[in-house]
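Undergrad: Okay, sequence plus prediction incoming.
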Amino acid sequence: MKSSTTGKLVLLAFIAVSLMGMVPVLVKLTAANEVVIGIMRLFIAGSGIFLLMLLNKSAGSLKRLSRGDLLWLVLLGLVFALHWYSYFYAIKTASPSLAAIGVSTFGIQLLFLNALIFKEKINKLDFLAIVIAFSGVLLATRGISGHSDMGSGFIASIFSGLLYALLAVINRKSYRLSTQQKALGQFGFALLCFSFFIPQGNFQLEMDDWSILLVLGLVCTLAAHTLWIKASAELPGNLTAIIYYFYLPVAIGLSAVFTQDALSWQKLTGAGLIIFANIMVLLAHKK
């Protein structure tokens, strides 16, 4: 791969992650609740991906899905819906930065899932990374013990990180499906899951709230997802995985600027330790 092409792809990857990093702040700023946010983002993104498949003339591949393929897509949608709902809940009840920190533990949690499901060994370096990540979590959450809502929100963000790691496992098991098939199935069946809770949605919103939801759907989901697929499909997996952790400083920085989410050396150091631990695991398991 030419260095100029690689540079452009790396730039696309950073742009995609930066757009994703806007999500916690926008979710916090809108008065829409978790149900409405999920439905709007999924509807916009799912419709956009379907249109892209029609333009690429790949929509016909959906007709060739087997029953087993559909089951994988249903599972993807269900887990993704739970991941998003718990993440939105964490942002609303804790803070955008704490929610982003909790979700970023997914790399360490994926280590345990791979050991459990794929029988991959956990070595000494992995255990060191686990200790570092756990120390980062304790440090980043210092001072929230007296706030029950923030505590429950942060626990929800760690659970959301576990579900995100589970998505990686499901994607690995359903290797026969294309990326676009998985994306459309994931968004489509997740939208179906969210639709069951429409009565709990607060759809009486101001114009500013609808504008934020539009940005979340078009920019932070559809555009970011498309750019990320392009970059991650053509760059080495280790490189894109490391770039993905740029999400955390973006989310923390934007949160501090736009939501008055207080920064502290404990939060920043804890986030840094979690990122470092995840990258340690990543580099130790390059395959």
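TA: Ah, there it is. Numbering: from 1, shown residues only.
Undergrad: Please make it C-alpha for all contacts and neighbour counts, starting now.
TA: Will do.
Undergrad: what about the helices in the stretch 51-200 of the chain?
TA: 67-93, 96-103, 106-117, 124-140, 148-173, 179-195 (DSSP state H, counting those that start in this stretch).
Undergrad: of all those helices, which lies closest to Thr5?
TA: Between Thr5 and these, the tightest spacing by Cα to Cα is seen for helix 179-195, at 21.8 Å.
Undergrad: So what touches stretch 14-22?
TA: Stretch 14-22 is contacted from outside by 219-221, 223-225, 227-228, 243-244, 246-248, 250-251, 254, using Cα atoms under 8 Å, 6 or more residues apart in numbering.
Undergrad: ok, second structure coming up, stack it against the first:
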Amino acid sequence: MKEQRLALLNLHIAIVLLGISGLFGKLLPIDPTLIVLGRTVIGAAVLAGILLFQKRLQQAFAGGWSLSKAQWPLNMLLGIVLALHWITFFKAIQVSSVAIGLLAFASFPVFVTLLEPLLFREKLRLLDLLTAAGVVLGLFIIFPLSSMDSQADKVAGIAWGVVSALLFALLSLANRFRIQNTDAVTLTCQQNIGAALITLLLIPAGGLSIMANHWPLLLALGLLCTTLPMLMFLNSLRHLKAQLVSLVTCLEPVYGIVFAAALFGDVPSSNTLIGGAVILLAITAGTLIRNKSRSFS
């Protein structure tokens, strides 16, 4: 019981830190590619340090070059998806608000449930369609079609956020099988390296000199809001049921919006709050029902 309580505390702290990561899109007045480059370089370095401390660094990288397993090349390719996911995520927040970016990204479970039947030949259920409909309804409440001309920033924010959600869903589904052959730290380290390399090719001219002025915030993002919550999240999975983990994860946009309001005075409009509540309710209800049906099957 004590281990479960500690794991639940770790999970909540991890989700809070992941929710706060969206705030760096406002705190850092630089191109999203520069934010992602700093985040991935720091994340990869810390994870490589953990592997080195565990005396698994050589095994993690040398073993990945095997052509039969092709772990390293595949994880590097998935790193490209990870980079594009983070770039579009921060872009959504920069062009609109923390609340809109987080709530649009919160639609990723819908993409997962809709893509799973297509990619893995599983049956598409009515519950999945209803959950998707609830999320779409929430997005329309946040941004009515009648206000398209007057609120172009919201349109762009939702669009970038939904693209980020789709990319994250694809990454999650790919990692569903990758994690069976690679431990989580090695997998994440290799994907962060791949993300850093592709982002390095996308940064604007003079980008590295611009990053030099923002290293304190980039370090905080890479350490406190990336590597630390990832490790805490993985540790909590050992002691908590998947249903509880899924429900707590749904709180990520809530934590992010609360901190954005407290730090920046970025209070969402009534439409955003109502639409966000509809999105979170649809995802939470879908998660609960789906997990219960699996437990009885």
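TA: Ah, there it is. Every value quoted in this text rests on a predicted model; they were computed, and no experiment measured them.
Undergrad: Overlay them and tell me the TM-score.
TA: Here the superposed chains carry a TM-score of 0.92, computed using TM-score structural alignment, normalised by the length of structure 1; 284 aligned residues with a Cα RMSD of 1.9 Å.
Undergrad: which of the helices of the stretch 51-200 of structure 1 sits most buried?
TA: Among the helices of the stretch 51-200 of structure 1, helix 96-103 has the highest mean neighbour count (mean count of other Cα atoms under 10 Å), at a mean of 29.
Undergrad: average offset between that one and structure 2?
TA: Mean deviation of helix 96-103 of structure 1 relative to structure 2 after superposition (mean Cα distance after the TM-score superposition for structure 1): 0.5 Å.
Undergrad: Can you check what angle separates that helix from helix 148-173?
TA: Here the directions of helix 96-103 of structure 1 and helix 148-173 differ by 40 degrees (axes from the mean of the first three to the mean of the last three Cα atoms, to 10 degrees).
Undergrad: so where is helix 96-103 of structure 1 in structure 2?
TA: Aligned using TM-score structural alignment, helix 96-103 of structure 1 spans residues 98-105 in structure 2.
Undergrad: that older thread, next, format the helices of the stretch 51-200 of structure 1 as JSON lines and append distance to Trp210 of structure 1.
TA: Listed next are the helices of the stretch 51-200 of structure 1 as JSON lines, based on distance: least, Cα to Cα, whole Å:
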{"stretch": "helix 67-93", "distance to Trp210 of structure 1": "16"}
{"stretch": "helix 96-103", "distance to Trp210 of structure 1": "20"}
{"stretch": "helix 106-117", "distance to Trp210 of structure 1": "30"}
{"stretch": "helix 124-140", "distance to Trp210 of structure 1": "32"}
{"stretch": "helix 148-173", "distance to Trp210 of structure 1": "24"}
{"stretch": "helix 179-195", "distance to Trp210 of structure 1": "18"}
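Undergrad: right, so of the ones you listed, which gets closest to Gly270 of structure 1?
TA: helix 124-140 (3.7 Å).
Undergrad: now the closest one: which residue numbers in structure 2?
TA: Helix 124-140 of structure 1 corresponds to residues 126-142 of structure 2 when matched by TM-score structural alignment.
Undergrad: nearest to Trp265 of structure 1, of the helices of the stretch 51-200 of structure 1?
TA: Counting by Cα to Cα, Trp265 of structure 1 lies closest to helix 124-140 out of these; the figure is 8.5 Å.
Undergrad: if I look at Ala260 of structure 2, how far off is Leu251 of structure 2?
TA: With the distance defined as Cα to Cα, to the nearest Å, Ala260 of structure 2 ends up 14 Å from Leu251 of structure 2.
Undergrad: the more surrounded of the two?
TA: Set Ala260 of structure 2 next to Leu251 and count neighbours by other Cα atoms under 10 Å: Ala260 wins out with 22 against 17.
Undergrad: before we move on, back to that, I'd like to know which of the helices of the stretch 51-200 of structure 1 lies nearest to Met53 of structure 1.
TA: Closest approach to Met53 of structure 1 among the helices of the stretch 51-200 of structure 1 (Cα to Cα): helix 179-195, 7.5 Å.
Undergrad: what comes up buried for the helix or strand just after that closest one?
TA: Per DSSP states H and E, the first helix or strand lying C-terminal to helix 179-195 of structure 1 is helix 207-217. For helix 207-217 of structure 1, burial by neighbour count (16 or more other Cα atoms under 10 Å) applies to 209-210, 212-217.
Undergrad: Please report how far the counterpart of Ala59 of structure 1 in structure 2 lies from Gly49 of structure 2.
TA: Matched by TM-score structural alignment, Ala59 of structure 1 corresponds to Leu57 in structure 2. To Gly49 of structure 2, Leu57 of structure 2 is 8 Å away according to Cα to Cα.
Undergrad: can you check Gly265 of structure 2 too?
TA: Shown here: Gly265 of structure 2 relative to Gly49 of structure 2, a distance of 38 Å by Cα to Cα.
Undergrad: Could you tell me the end-to-end distance of stretch 171-190 of structure 1?
TA: Note: stretch 171-190 of structure 1 ends 15 Å apart using Cα to Cα.
Undergrad: Give me the most central residue, structure 1.
TA: With distances taken as Cα atoms, centre = their mean, Tyr164 lies nearest the centre of structure 1, 6.4 Å away.
Undergrad: Quick check: closest non-adjacent residue to the corresponding residue of structure 2 for that residue.
TA: In structure 2, Tyr164 of structure 1 lines up with Phe168, judged by TM-score structural alignment. Using Cα to Cα, 6 or more residues apart in numbering and skipping residues adjacent in sequence, the residue nearest Phe168 of structure 2 is His85, 5.9 Å away.
Undergrad: Leu282 of structure 1 and Leu239 touch, don't they?
TA: No - using Cα atoms under 8 Å, Leu282 of structure 1 is not in contact with Leu239; the gap is 9.8 Å.
Undergrad: who's more crowded, those two?
TA: Higher neighbour count among Leu282 of structure 1 and Leu239: Leu282, with 20 against 14, using other Cα under 10 Å.
Undergrad: residues contacting the more buried one?
TA: Each residue near Leu282 of structure 1 by Cα under 8 Å, 6+ apart is listed here: 107, 238, 241.
Undergrad: need the buried residues of helix 207-217 of structure 1 in TSV with distance to Ile130 of structure 1, can you?
TA: Converted to TSV, these look like this (distance: Cα to Cα, whole Å):
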residue	distance to Ile130 of structure 1
Asp209	39
Trp210	41
Ile212	37
Leu213	36
Leu214	38
Val215	36
Leu216	33
Gly217	34
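Undergrad: quick one: which of those is nearest to Gly188 of structure 1?
TA: The shortest approach to Gly188 of structure 1 among the buried residues of helix 207-217 of structure 1 belongs to Gly217, at 13.8 Å (Cα to Cα).
Undergrad: In structure 2, what sits opposite the closest one in the alignment?
TA: Aligned partner of Gly217 of structure 1 by TM-score structural alignment: Gly222.
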